[in-house]
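missing the sequence, but the structure's below:
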């Protein structure tokens, strides 16, 4: 059985949950003896070895086009029977052979106004019809596929993402900040964290934001109007630095209104970091009872959760349950279940 992964996401992402998923999936599939071939194209992705080629300095659209065309030629030249697994929702299929498509979320259908001039929703509709089998990364995403795109349940396999739980470290010394990881716009609901931290009982807490780039003018204006500018820091971090920020945080705060899975809470729990997360979409499915949940539309509810985070006994309980919960989500399990999907198409 040969599996070919398209280059799409490795060309468009330098860092990111989707490219991490496929890099980890490929690694574990090979360990299981699956002939999995990752066609990375003209990439600049941090999760792959080798970095970008000289042609990788081309602008994004030409790189994506050239990588896609090269992959189609590569796929067409295969003599052995093979399965095609696009890494994102390509504009068209890649030729002969069954196709497996992973659906991460349906955010473009749920909040279409936040994605102007974006064709992802249209391409998702194409793959909902075209794919021979669909992998949903959570039961929440599977329900959305059925309800919003009319995908038959029998064609969907729910396969959770994974995480690598590090060896236990010496007792970590938590700093006076909570960590926010990821983009901050729209449904990510970052502003509620700023509002919650204005509570008098939380005045000694700082907020460190990793990912999503530097503060926008609008974000900086919000911080200044709320007198929060001095308490909020924006940092860029690779995997090593991000792990350090996790370990130093009093906790992770994850206020998103919608996620297809949500890797940051799982990564935090794996590091033994307490998590305060939104009670929304797939997030409770991932964190279980190992996090403090709150209504992401209620500032007061987040305030109460963050106040609880200040209690050392509550943090201690979360630090214990977090790694236990994270061990339920392994990349080896992700790969094994994915290989079963491939085998069902032989």
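Thanks, I have the structure now. Quantities reported herein were computed from a predicted structural model and do not represent experimental measurements.

can we go C-alpha only for contacts and neighbour counts from here?
Will do.

Show the contacting residues for the closest residue to residue 40 other than its chain neighbours.
Spatial nearest neighbour of residue 40, chain neighbours left out: residue 7 (4.5 Å); criterion: C-alpha to C-alpha, 6 or more residues apart in numbering. Counting by C-alpha atoms under 8 Å, 6 or more residues apart in numbering, residue 7 makes contact with 38-41, 43, 67-68, 71, 86-87.

need the longest helix for the protein.
helix 60-76 (DSSP state H).

Check the secondary structure at the residue in the chain sticking out farthest from the centre for me.
Most distant from the centre of the chain: residue 79, at 34.5 Å, with distances by C-alpha atoms, centre = their mean. Recorded secondary structure, residue 79: coil (DSSP: H, G, I helix; E, B strand; the rest coil).

what's downstream of the longest helix of the chain, the next helix or strand?
strand 82-85 (DSSP states H and E).

for that following strand, packing partners?
strand 2-5, strand 100-103 (3 or more C-alpha pairs under 8 Å, 6 or more residues apart in numbering; DSSP states H and E).

Put this next to the first one:
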């Protein structure tokens, strides 16, 4: 079976869907025959190829999303003799083969206030259509699976949980002192509070700013607040709040970081805070845990399943709760140590190796006819 993969996202901005595709297929190709896979994307020279050179790489003819989803993909898939095409969120309207669609979440359905009206309308139509016509739907958490079945009427046997993971060879607690020295030299900060995620209302940075202000006013030795993420939809209020709370000298925004630097930024932090309102999974808390950094995160959507009892869960609507938990954290070294240990154990539950096994099991159901047996039973 020839499996095609829409990998255009690898040339785009750093986000969960890019991390997912990049790391999932690195492991999948180790566990299966790379020659069975064809990656469609925007490839430069051979040094830019993300996976095994034994796999095949084909360039989309343009960078246009509209062309890719309407008429450009079909002839490429047909000429490449693709049997199964893997996409994320939205599949092309016309394809000559079966599709698998990974839908990380449908938060635009359950939490539309955190997206533009245009994005909500487009996704409600096209993501639903892609899910209903797909041979299988993959998603990253039980929370997202339940919502996809509930809102799109997809039968349970057709929705597979192929979770996110963390690369434990990159994200680890090793050489923390070296990371701290590197980050202090490069960014001028040390022993800081950290959060990672695009600057948009859903990530709830404003509540974090309010909580951080409380800590400063109480003279808690908290260090700077470091935010790794680019401004995105609805970011203007965040920057206004920084000025309003007079936090500019204390907040460091790193809007661009490469794959090599990110683990150092995690390792050098004293505490990781992730007060998001809604997530389909939530990769950053797991990456922080893998780096030996204690985590404070939200008690909503998929986060409790992902973080478990290895982090402190807070109500994202109450910035005072966030401040109090951080205060207890910083002043109680034994609690910090215990959560670091729990976090390292929890992170090991979410690896790309395990994710790739789930992926190959799901693909195996299609190739071995097990799905048909399930339907008939």
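Happy to help now that I have it. Just so it is clear, the structure is predicted and the values come from calculations on it, not from any experiment.

quick revisit: most packed of the helices and strands packed on strand 82-85 of structure 1?
strand 100-103 (a mean of 23; mean count of other C-alpha atoms under 10 Å).

With structure 2 overlaid, how far apart is it on average?
On superposition with structure 2, the mean distance recorded for strand 100-103 of structure 1 (mean C-alpha distance after the TM-score superposition for structure 1) is 1.1 Å.

Following element in sequence after that strand, please.
Using DSSP H and E, the first helix or strand after strand 100-103 of structure 1 is helix 107-110.

Show which residues not belonging to that following helix make contact with it.
114-115, 120-121, 148, 258-259.

What mean distance separates that helix from the matching residues in structure 2?
Mean deviation for helix 107-110 of structure 1: 1.2 Å (mean C-alpha distance after the TM-score superposition for structure 1).

residue range for the following helix or strand past that helix in structure 2?
Next helix or strand after helix 107-110 of structure 1 toward the C-terminus (DSSP H and E): helix 120-130. The counterpart of helix 120-130 of structure 1 in structure 2, using TM-score structural alignment, spans residues 123-133.

again, but for stretch 146-162 of structure 1
Stretch 146-162 of structure 1 covers residues 149-165 of structure 2 once aligned (TM-score structural alignment).

just to revisit the earlier point, just checking, what packs against the longest helix of structure 1?
helix 8-12.

quick one: buried residues of whatever helix or strand comes next after the helix it packs on?
Proceeding N to C from helix 8-12 of structure 1, the next assigned helix or strand is helix 17-31, under DSSP H and E. Buried residues in helix 17-31 of structure 1, counting neighbours by 16 or more other C-alpha atoms under 10 Å, are found at 17-29.

With stretch 38-52 of structure 1 instead?
38-48, 52.

Closest to residue 208 of structure 1 out of these?
Nearest to residue 208 of structure 1 among the buried residues of stretch 38-52 of structure 1 is residue 46, at 22.2 Å by C-alpha to C-alpha.

That closest one - that's part of a strand, no?
No - under three-state DSSP, residue 46 of structure 1 sits outside any strand and is assigned coil.

Reformat the helices and strands packed on strand 82-85 of structure 1 as JSON lines; add distance to residue 33 of structure 1.
Below are those laid out as JSON lines (distance: least, C-alpha to C-alpha, whole Å):
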{"stretch": "strand 2-5", "distance to residue 33 of structure 1": "10"}
{"stretch": "strand 100-103", "distance to residue 33 of structure 1": "19"}
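
Just the terminal-to-terminal distance for stretch 199-209 of structure 1.
19 Å (C-alpha to C-alpha, to the nearest Å).

Contacts made by it with the rest, please.
Contacts of stretch 199-209 of structure 1 (C-alpha under 8 Å, 6+ apart): 176-182, 197, 231-235, 303, 306-307.

Next one: the counterpart of residue 213 of structure 2 in structure 1 relative to residue 228 of structure 1, how far apart?
In structure 1, residue 213 of structure 2 lines up with residue 198, judged by TM-score structural alignment. Distance of residue 198 of structure 1 to residue 228 of structure 1, given as C-alpha to C-alpha: 8 Å.

Of these two, which one has the most company?
Neighbours per residue (other C-alpha atoms under 10 Å) separate residue 198 of structure 1 from residue 228, with residue 228 holding more: 19 against 16.

got the contact list for whatever residue of structure 2 lines up with that one?
Correspondence of residue 228 of structure 1 to structure 2, assessed by TM-score structural alignment: residue 247. Taking C-alpha under 8 Å, 6+ apart, we find residue 247 of structure 2 in contact with residue 213.

and the gap between residue 247 of structure 2 and residue 192 of structure 2?
Taking C-alpha to C-alpha, one finds residue 247 of structure 2 at 14 Å from residue 192 of structure 2.

where's residue 243 of structure 1, which helix or strand?
helix 239-248.

how big's the offset between that helix and structure 2?
Helix 239-248 of structure 1 sits 1.4 Å off on average (mean C-alpha distance after the TM-score superposition for structure 1).

Would you check the span in structure 2 matched by that helix?
Against structure 2, helix 239-248 of structure 1 falls on residues 259-268 (TM-score structural alignment).

same check, this time on stretch 292-305 of structure 1
Using TM-score structural alignment, stretch 292-305 of structure 1 lines up with residues 312-325 of structure 2.

Report the contact partners of residue 254 of structure 1.
Counting by C-alpha under 8 Å, 6+ apart, residue 254 of structure 1 has contacts 180-181, 264-265, 275-278.

repeat that with 7 Å
For residue 254 of structure 1, the contacting residues are 180, 276-278, by C-alpha atoms under 7 Å, 6 or more residues apart in numbering.

so where do the strands sit in the stretch 101-250 of structure 1?
Taking DSSP state E, counting those that start in this stretch as the criterion, the stretch 101-250 of structure 1 carries its strands at 133-136, 156-158, 177-181, 206-210, 232-235.

circling back: now do the longest helix of structure 1: everything it contacts.
Residues contacting helix 60-76 of structure 1 (C-alpha under 7 Å, 6+ apart): 6-8, 11, 39, 41-42, 56, 94-95.

What is the nearest of those residues to residue 144 of structure 1?
residue 8 (23.7 Å).

Would you confirm that the closest one contacts residue 89?
No - Residue 8 of structure 1 is beyond contact range of residue 89, at 8.4 Å (criterion: C-alpha atoms under 7 Å).

between the two, which one's more packed in?
residue 8 (25 against 22).

With residue 60 of structure 1 as the reference, measure out to the more buried one.
For residue 8 of structure 1, the distance to residue 60 of structure 1 - C-alpha to C-alpha - is 11 Å.

Also residue 305 of structure 1?
Taking C-alpha to C-alpha, one finds residue 305 of structure 1 at 42 Å from residue 60 of structure 1.
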